[in-house]
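> Predicted model, plus sequence, below.
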Amino acid sequence: MVEEKFKKIALATYDVAQIIGGLYGDGIIALKSAFSREWVQQLDEDIWVLYQDALKRPGGAVGRGPKRHYVEIHPENIRGFVELATHPWVTAVCTAVLGLNYKIVEIGFDVPNPGAVDQPWHRDFPAPEDTILGRRLNSLAFNLTTVDVLEDMGPFEIAPGTQWDLPEGFDHGMFPAKESYARYQERAQRKMPQMGDISARSALTIHRGTANYSDKPRPALVLGVDAPTANNAERHDLQITRAYFETLPDALKKHLTYRLVDKLEPIYQAHTIEGLMMGEA
């Protein structure tokens, strides 16, 4: 009853029609200043410790193109996980689009370092039948930058509305033919969020990371969430220790897909995207 009351408050606070309209329309929405800059600075500190550790382990960090990595992490290894996962906007967006029984299946971060090049236009995974046949979104990706993004730092670029494109001629169901690039470039929007901002998008909306010409990395946290009909949890290994699990709010526990462990095990990255390794030709 407490959880349902909380969700009703969250949905009343944020416009459900605007949430659904944005994600079913452009395929991306955002909330400015969702978190304090101090909270984000703490997150950035945690990410850099985890990044350096991941780079030392085989399979700890996977390439997403030259000078660009993705690292999947354990929720309890960042200090702000509960605040992120229970933020009223995050809760409202997940409930509005994915339903009451949504599940958090992934947490990690991307780091486009100086020298990262333009990625090819892509989806993060092939479109499921729910989307191709049923015209429904059954998963979302939340992104949160840990730095103020500037034009030369390789901003995220997205082609609004393309989550509905049928994957005809897509390599591995994810990479559209280069003959289609002009359409995506015509639609392209570059996103330059500031510390504290958070976005939600369909990972099926065609997008890419752009070239980082600066001398600064651009880390971004990723939170992946599924509807009951999605199976993205199969690509990930969200572990939680029994001791940490006991500290979590009950309302959050039911929204996690997890493996309970006595001690956290290193994550070997299973979700590689080979088409991103060379960057855009």
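All right, it came through fine.
> can we go C-alpha only for contacts and neighbour counts from here?
OK.
> got the contact list for the helix or strand harbouring residue 21?
According to DSSP states H and E, residue 21 maps onto helix 16-24. Helix 16-24 is contacted from outside by 28-29, 92-93, 96-97, 137, 161, 200-202, using C-alpha atoms under 8 Å, 6 or more residues apart in numbering.
> Can you give me every residue that contacts the closest residue to residue 158 other than its chain neighbours?
Take residue 158 and drop its neighbours on the chain: the residue closest to it by C-alpha to C-alpha, 6 or more residues apart in numbering is residue 207, 4.1 Å away. Counting by C-alpha under 8 Å, 6+ apart, residue 207 touches 121-123, 156-159.
> here's the one I want to compare it with:
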Amino acid sequence: MPDLSSEKLDEYAATFERDGMVVLKHHFPPALLTVWREAFEPLLRERVASQTTAVRGDNRHYITLPFSGVFADESIFCDPAILGIVERVVGDDPVMCQLATDTPLSGSTYQDIHRDTPPLFDDQPEMPSFQLAVNFPLCDVSLENGPFETTLGTHRMRPDEAMKAWRENRLGLQAIQMELGDVMVRDVRALHRGTPNRTDQPRPMVVIGYSRSWYFRPEVHIDVPADADERLSLRAKRLLRYMPRVDRLDVARAPEAYQKFAY
């Protein structure tokens, strides 16, 4: 995973400020993400079969990843370049609050266009960024298997103004095609939607959530088991400081708590 200069991180942060997103090409090793995909496949099958996913539309499933094994990898969630961008956008001492996947299957459909969080204050102009999603796919993402579609710059618009512009066809959607190893950092307030997967293979997209030090949504969280917590670096412990510690992970999971996702 390449180290990036301070100047390059500043450039990425400036692009993010303008567009509400930035993509780092070929950032993670594809071989590592292939291991993630192989570990995720049985989890996906089990959770879909047990109907314990959060349904994000027809044949589209949100699944929290267990913070264990390959998924508790500090080389991913403590990646210096990604955290360098996160800190430039949401300030020093951010919080990691989410480790999950969004996976459209064959038969999925277009989502309604939406934002992933409400504004902090309904009667105020949009604030600086306070909640980010870092996304990376576990396969190549093409126009056929359900690319993420987003608008540029709407993270700095009031929700009503952005939706009015969308309804009046003054906003365009951009399909984000990605290769295995690419990473997207985005403001969750930008108007966006998921698209149909027209192939027979799942299209898993990992999401790691980071937010400002004071922001916490209890329905979005990571259970950190004691054995994993013991192995964490001080940096990782600080990122996960608000996340609940548990003696062990619950194998027989209840349905996902993060149900309301569109605003």
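Arrived safely, thanks for sending. Please read these numbers as outputs of a predicted model, since none were measured by experiment.
> Counterpart of the residue nearest to residue 158 of the first structure over in the second structure?
Counting by TM-score structural alignment, residue 207 of the first structure corresponds to residue 192 in the second structure.
> Could I get the full set of strands for the second structure?
21-24, 54-55, 60-64, 95-104, 131-137, 148-150, 174-176, 183-187, 192-193, 205-211, 224-225, 245-246 (DSSP state E).
> Residue range in the first structure corresponding to the second one, please.
This means strand 54-55 of the second structure. Going by TM-score structural alignment, strand 54-55 of the second structure sits over residues 62-63 in the first structure.
> That stretch: average distance to aligned residues in the second structure?
For stretch 62-63 of the first structure, the mean distance to aligned residues of the second structure following superposition is 0.9 Å (mean C-alpha distance after the TM-score superposition for the first structure).
> so how far is residue 156 of the first structure from the residue nearest to residue 158 of the first structure?
7 Å (C-alpha to C-alpha, to the nearest Å).
> cool, and residue 3 of the first structure?
Distance, residue 3 of the first structure to residue 156 of the first structure, using C-alpha to C-alpha: 34 Å.
> so who does the residue sitting nearest the centre point of the second structure touch?
A centroid search over the second structure (C-alpha atoms, centre = their mean) returns residue 207, at 2.6 Å, as the residue closest to the centre. Neighbour list for residue 207 of the second structure: 98-102, 133-136 [criterion: C-alpha under 8 Å, 6+ apart].
> who wins for neighbours among those residues?
Compared across the contacts of residue 207 of the second structure, residue 136 has the highest neighbour count, 27 neighbours, by other C-alpha atoms under 10 Å.
> Excluding chain neighbours, what is closest to that residue?
Leaving aside its sequence neighbours, residue 136 of the second structure sits nearest to residue 183 (C-alpha to C-alpha, 6+ apart; 4.7 Å).
> Measure how buried the one you found is and give me the count.
21.
> Now check the first structure for the residue matching residue 180 of the second structure.
Residue 180 of the second structure maps onto residue 195 in the first structure, by TM-score structural alignment.
> And that match, how close does it get to residue 49 of the first structure?
19 Å.
> The stretch 1-150 of the second structure: helices as residue ranges?
Secondary structure of the stretch 1-150 of the second structure (DSSP state H, counting those that start in this stretch): helices at 6-19, 30-49, 74-77, 80-90.
> tell me the most buried of the ones you listed?
Compared across the helices of the stretch 1-150 of the second structure, helix 80-90 shows the largest average neighbour count, a mean of 20 (mean count of other C-alpha atoms under 10 Å).
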